[in-house]
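Provide a 3D model corresponding to the input given below.
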Amino acid sequence: MKNIFKIFLLGILVVFIISCQEDDDKVMLNNTSVSTLSVNKTTVVLDETTADQAALVFEFRNPTFSPSVQFTNAVEFAVAGTNFSPNTTREVSMGQNTFSLSHLQLNNILADLNVVPNTLKSIEIRLKSNVNPVTPFYSNVLKVSMTGYTPNPDLIFPKINVPGGYAGAAGYADWTPANAPNLFSPDKNSQYRGFIYVTAPNSEYKFTINQDWAGDKGDDGTLTGKLVETGEQNIKAATAGTYYVKVDWTANTYSSVLANFGVIGDATPAGWGADTDLVYNPSTKTYVINSIVLTAGGVFKFRANDDWAMKIQPAAADQTLASGTAVQTFFNAEGTVQGDSSYKVSETGNYRIELDLHNSAYYKLTVTKL
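Have a look, this model is predicted:
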């Protein structure tokens, strides 16, 4: 019995010693000085004509810790009064104590925060230092009044290039990635889509990124929609016309379908019985009907290949267009159209119709009364 008691006491002593050692191993992290952040302006009006120029210049001082630990920095933005929820962040290099953000970068930040363009908004900014994913330390909070602009979708959405022997006749340059039609990613991921116009059958093309030949991709030789970077073959457009092309850059897949558009509806001369075809204009890189009679009280929409599978329409309800004013229009194959909406005509007359399909993030329609 005495032996059992001794063993019990020894066990308690061992646990006590180990516990004390673990407590000794624990180190308290002290934030000995907080980070600071300053900016050169408190009001800024963003301008797309100087998109790449610095709009704000920041200076910061890192926090210090005892003992010294590694950490990362990011600058955090939020609409004033929201307690930084929601917010958007941008990484900050650890090798410097100043950084700048361009007009375009700040405009994208406002877009992330759902700030309406051309509206003055107070934005709060702070430096966030992460010692680990669950231990952030913050600087002082700055307030900057910002006015954003309606961005050019060509500048804010990722894109890949479609160089080929067809491009010169479409208003670009043959086999030149920096001057070729683009496929855009409206969701800002690896999936790209858009239209190319081909004037001759069996025209060849490939896919590139960053407007350069490095990393270009083509068909793997099976003609089954698979892309490869090494040993690739040029892709061929079997017939002349407009093609709707989709590429998953990460999954290395692509698809291409003929999509020649015309306008149809009871507002058009042929009614619902026939299409009036759009003609590609290489100088403007748009699809046009230079003159067509449209009748008041009627409607029209655009469809491809004289069929109803692919249509260009308003997003939802029927829409009456203002003469000469460009509006965003939508492609039903991309899941952006509700119902079977059409465009309305409010006044009978001759009209010019221009459909701009060069950017899948913002298809644009302009109807002008002549």
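
CA only for contacts and neighbour counts going forward, please
OK.

Touching, residue 288 and residue 365? I think so.
No - the pair residue 288 / residue 365 is not scored as a contact, 10.0 Å apart, by C-alpha atoms under 8 Å.

Looking at those two, which one has more neighbours?
Taking other C-alpha atoms under 10 Å, residue 288 and residue 365 do not tie; residue 365 has more neighbours (24 against 21).

From residue 108, how far off is the nearest residue to the more buried one once chain neighbours are set aside?
Counting by C-alpha to C-alpha, 6 or more residues apart in numbering, residue 365 lies nearest to residue 355, which is 4.7 Å off, once chain neighbours are set aside. Applying C-alpha to C-alpha, to the nearest Å, the value for residue 355 to residue 108 is 27 Å.

same check, this time on residue 244
28 Å.

how about the helices of the stretch 51-200 of the chain, start to end?
Along the stretch 51-200 of the chain, the stretches classed as helices by DSSP state H, counting those that start in this stretch are 103-112, 153-156.

which of these is buried the deepest?
helix 103-112 (a mean of 20; mean count of other C-alpha atoms under 10 Å).

what packs against that helix?
On a contact count with 3 or more C-alpha pairs under 8 Å, 6 or more residues apart in numbering; DSSP states H and E, helix 103-112 meets strand 54-61.

this one as well, want them side by side:
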Amino acid sequence: MNKKLFIYLTFIGLIGLLFSCEKDETKAVLSANPIAPTIVSMPDLTLKRANGLNILEFVGTAIEPGFQASVTYYLEACAKGTNFQDAILILSDKQALSFKITVADLDGILLKKFPADLVSSIDFRIRAVLSLSSGTGSYVYSSATKTADVKTYGPPALSLTVAGKLQTITSPGDNKLYSGWIYTDGTPFQFTNNDDGKKYGGVLVAGEVSCALTENGPAIALEAGAYNFTADINTGKMKLTVADVTIGIIGDAVGGWGDDTKMVFNFTDRTWNITKTVTAGGIKFRTHNSWAAVNVGYNPAGADLNNLYQNDGKTDSKDIKDIAPGKYNIKLYLETTPMKVVFTPTN
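Predicted coordinates:
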């Protein structure tokens, strides 16, 4: 009986050993040189609103780690040459053979990092993350980078070129209602619809703040300055409304508190500029003909040209009173933090 029991137990042990060996033989072993995924082809990346529902396809190949593994693939993009330090995720999937996305969806993703209506050089890659069931962690392998010129599109826009600069007003709701800020040097202009090429113009009577818009209408004439525009090009309702938001300099040191003198906007450094003779007295900066929006001067906490203050509705800005009499090129920075102004004496 004991002999039979011994033989039986020995037999069970041999079977266990056999299965253990088989398990060891099929154990997942990561290849010393896994073959990374690749990007085989990319679609035309000149994105257009009219093609918003079209499907774009990025074709790739899978990683070959040397065994069957759980893999997640990430299609990523970054500005050319930045080595994916600030990568943006386009798609993720359990396979890398085909990443599909609509034109509109890709455009929306890329607009988070890249400017609208311009061509950007963008690097793309497929990044594979292998998860091992053995609990030894994850391994990451990336494809070689592929670079493409990508043109995104922003909201529907009416554009014009004036003051040497292409400028736009946009329709975020895509409902033919456009709005935006424009600076003009006084050159008459028409609006051009970026989607269909149609042109719009009208006659804005001096002193009026609105006029009818017509397709192929006359060029719109405005005094030099900055304006907030709203334009409605819905059939039967076409209308343009403008509000003068030019920045002016005012004060008894520059001609009096009764009226301001318009300044000139510089697109390069985004400053407001004027050459002006300064006498004894105070200076402030404001929206043309109004204190309601911009009302900038010294900070109540201290007189510092590099730390100007905007009236917050509770505490007023202070007059700038310590500029020595003379003629100056005056440069006002309203888009910096803090705001500042530079007075440079002229010869």
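
so what number do they get for TM-score?
Here the TM-score for the pair of chains, by TM-score structural alignment, normalised by the length of structure 2, is 0.41; 219 aligned residues with a C-alpha RMSD of 5.9 Å.

list residues touching both of residue 288 and residue 365 of structure 1?
353-355 (C-alpha atoms under 8 Å, 6 or more residues apart in numbering).

Buried members of the residues you listed into PyMOL, please.
Buried residues within these, by 16 or more other C-alpha atoms under 10 Å, are selected in PyMOL with:
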select buried, resi 353+354+355
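
Residue 292 is in contact with residue 285 of structure 2, correct?
No - contact criterion C-alpha under 8 Å: residue 285 of structure 2 and residue 292 do not qualify, at 11.8 Å.

Who has more neighbours out of these two?
The neighbour comparison of residue 285 of structure 2 against residue 292 (other C-alpha under 10 Å) goes to residue 285, with 26 against 11.

Find the nearest non-adjacent residue to the more buried one, please.
residue 249 (4.7 Å).

re earlier: of the helices of the stretch 51-200 of structure 1, which is nearest residue 208 of structure 1?
With C-alpha to C-alpha, the closest approach to residue 208 of structure 1 among the helices of the stretch 51-200 of structure 1 belongs to helix 153-156: 16.6 Å.

quick check, residue 7 of structure 2 in a strand?
No - checked against DSSP: H, G, I helix; E, B strand; the rest coil, residue 7 of structure 2 lies outside a strand; its state is helix.

what about it, how many neighbours?
Around residue 7 of structure 2 there are 12 residues (other C-alpha under 10 Å).

and the gap between it and residue 332 of structure 2?
99 Å.

other SSEs contacting the longest strand along structure 2?
Looking across structure 2 with DSSP state E, the single longest strand is strand 119-131. Helices and strands touching strand 119-131 of structure 2, by 3+ C-alpha pairs under 8 Å, 6+ apart, are strand 38-41, strand 70-79, strand 138-142, strand 146-151.

For the shortest one, list every residue counted as buried.
Burial within strand 38-41 of structure 2, assessed by neighbour count using 16+ other C-alpha under 10 Å, is assigned to 38-39.

What helices and strands are in contact with the helix or strand that comes right after that strand?
Note on strand 38-41 of structure 2: by DSSP states H and E, the next helix or strand toward the C-terminus is strand 55-61. If you count contacts as 3+ C-alpha pairs under 8 Å, 6+ apart, strand 55-61 of structure 2 packs onto strand 38-41, strand 98-102.

ok, then the element right after the longest one?
For strand 98-102 of structure 2, the following helix or strand on the C-terminal side (DSSP H and E) is helix 103-110.

What angle do strand 70-79 and that following helix make with each other?
On the basis of axes from the mean of the first three to the mean of the last three C-alpha atoms, to 10 degrees, helix 103-110 of structure 2 is oriented at 70 degrees to strand 70-79.
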